[in-house]
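In: pasted the sequence and its predicted model underneath.
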Amino acid sequence: MQEAFGFMFFSTLEAFSWFLLSMYIFRYKPFKYAGSALIVIFLMNLDSFILRNELSLANYVPLINILIFVFYYAVVVKIPLIGSLIVTLAGFAGFGLIQAALTFILFGSIEAAQSTVSNGYALQTATAIVVFIVGVVPYKLGYGISVPFEKMKFKLEEIITSILMVLFLCIISFVLYVNNLMLLVLLFAVTLGYLLYFSVMKDRSFE
């Protein structure tokens, strides 16, 4: 129980800082979407915890999380799909570079950082703090990248995005079904279902 709580808390802290950095880089207002982002991050990390502990799929967790963030930006923040991928990967790259630098500054090596649970939690906390500072300070000073992502939007993008989400759910559900992890199938369905529901409700609010 303690391990699960620690994983969820520090992973949520880490993922939320990734979200903030991605948004600040491109001058979006992240706290406008903080509530929905935290719900998606919580569900995403719950999925990740089970994947890491029940299956040998830890190497695929970053890819799965990237896809979930791409879908989040596309259906909630309403960034076109190509732009959502750019925003997600830019934040992920910046986050990764900062964490890699802190790993060697604080612990000297990856092995040392992973040697104890407390080291891991310390690294996650330090990364979240530094990532937030690196994101918010330039933003407050007026710096950032303003990209006209709307020009990258293609025809029927909303439908294509929905199809990709369903396809993603079908593929991962098949893998999990083979491994008899129906609870995890349900969690992924809830995660993607929430995104689609939020997207529909947001569209209606502007009618």
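Out: Nice, thanks for sending it over.

In: going by C-alpha atoms from here, please, whenever you check contacts or count neighbours.
Out: OK.

In: so residue 49 touches residue 5, yeah?
Out: No. Using C-alpha atoms under 8 Å, residue 49 is not in contact with residue 5, being 10.2 Å away.

In: which of the two has more neighbours?
Out: Using other C-alpha atoms under 10 Å as the criterion, residue 49 and residue 5 rank with residue 49 on top: 19 against 10.

In: alongside the first one, take a look at this:
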Amino acid sequence: MQAIWFMLFSTFETLAIYSLIMTLLRFKTKEYIWQALVIMILANLQSFIMRNELQLDFLAPLITVLIFVFLFSAIIKIPVIWSAICTIIGYMLYALIQSAYLSVFFGSIDTLQTNPANGYILQLLSGATGLLISWVMYKFRIGFKYDLEKLRIKSEHILLIALIIVVLMLMAILFYLNRLWLHLLFFGITFGIFLYYAINTEERGSYDHRRIVKADSGSDKTTDT
């Protein structure tokens, strides 16, 4: 019975994360939903095994993030770098929501460990809030809108890959340390960094696009004369 409840609430939770990431990319949540559900179930299954059979709780979120990156890069065909960026932004936003609920209503992670029902309530609250936020974001068209395939990041690739690796390692360490205030601090700062990076890159991409269009218009006029 424990496995059933775990899979049910974890799937609801990962659905909220998926919805947040899709909204960031200006996609509807229902797009690729069946493929996503299969990936979510597999991710939650590995999470259950890691937590309950292997006692490797701190590695489960790391593997879930990597699985989401695979989903967006291999199935939805988003470039792997931007799959990683948007996955981390979406995951950090959700983790920030959950950490805030945990701090306000439950006080500490220990209360979840002593009473599993509190963990399910936390997942339900966090998932519902994540879905609501993604709905509001999509309704008001809040997200990143640019051509991911044409947007090129040159020397920043190496730095970004290194940053993503460091972030994933820190995530594993924080979950291992099991400190709530570190979660809030880390998720907040990391979410802000990646959000700033994505917005800055979007503005640069829009500027480059306008410059190319302007140049093309100028060449057309020259040809006509």
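Out: On my side now, so go ahead. Every value quoted in this text rests on a predicted model; they were computed, and no experiment measured them.

In: and residue 206 of structure 2, how far is that from residue 212 of structure 2?
Out: Distance from residue 206 of structure 2 to residue 212 of structure 2, counting by C-alpha to C-alpha, to the nearest Å: 10 Å.

In: so which of those two has more stuff around it?
Out: Higher neighbour count among residue 206 of structure 2 and residue 212: residue 206, with 15 against 12, using other C-alpha under 10 Å.

In: against residue 22 of structure 2, how distant is the more buried one?
Out: Using C-alpha to C-alpha, residue 206 of structure 2 is found at 20 Å from residue 22 of structure 2.

In: show me where structure 2 has helices.
Out: 2-24, 33-48, 60-70, 80-101, 110-114, 116-139, 156-177, 180-224 (DSSP state H).

In: could I get those as TSV with distance to residue 146 of structure 2?
Out: Shown next, in TSV, are these (distance: least, C-alpha to C-alpha, whole Å):
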stretch	distance to residue 146 of structure 2
helix 2-24	11
helix 33-48	22
helix 60-70	19
helix 80-101	11
helix 110-114	41
helix 116-139	15
helix 156-177	18
helix 180-224	6
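
In: mind checking which of the ones you listed is nearest residue 147 of structure 2?
Out: Nearest to residue 147 of structure 2 among the helices of structure 2 is helix 180-224; the distance by C-alpha to C-alpha comes to 8.2 Å.

In: so which elements touch that closest one?
Out: With contacts taken as 3 or more C-alpha pairs under 8 Å, 6 or more residues apart in numbering; DSSP states H and E, helix 180-224 of structure 2 sits against helix 80-101, helix 156-177.

In: next, the angle from it to helix 156-177.
Out: Using axes from the mean of the first three to the mean of the last three C-alpha atoms, to 10 degrees, the direction of helix 180-224 of structure 2 lies 160 degrees away from that of helix 156-177.

In: quick one: distance of helix 180-224 of structure 2 to the chain centre.
Out: With C-alpha atoms, centre = their mean, to the nearest Å as the basis, helix 180-224 of structure 2 stands 18 Å off its chain's centre.

In: same check on stretch 132-151 of structure 1?
Out: On C-alpha atoms, centre = their mean, the centre of stretch 132-151 of structure 1 falls 18 Å from the chain's centre.
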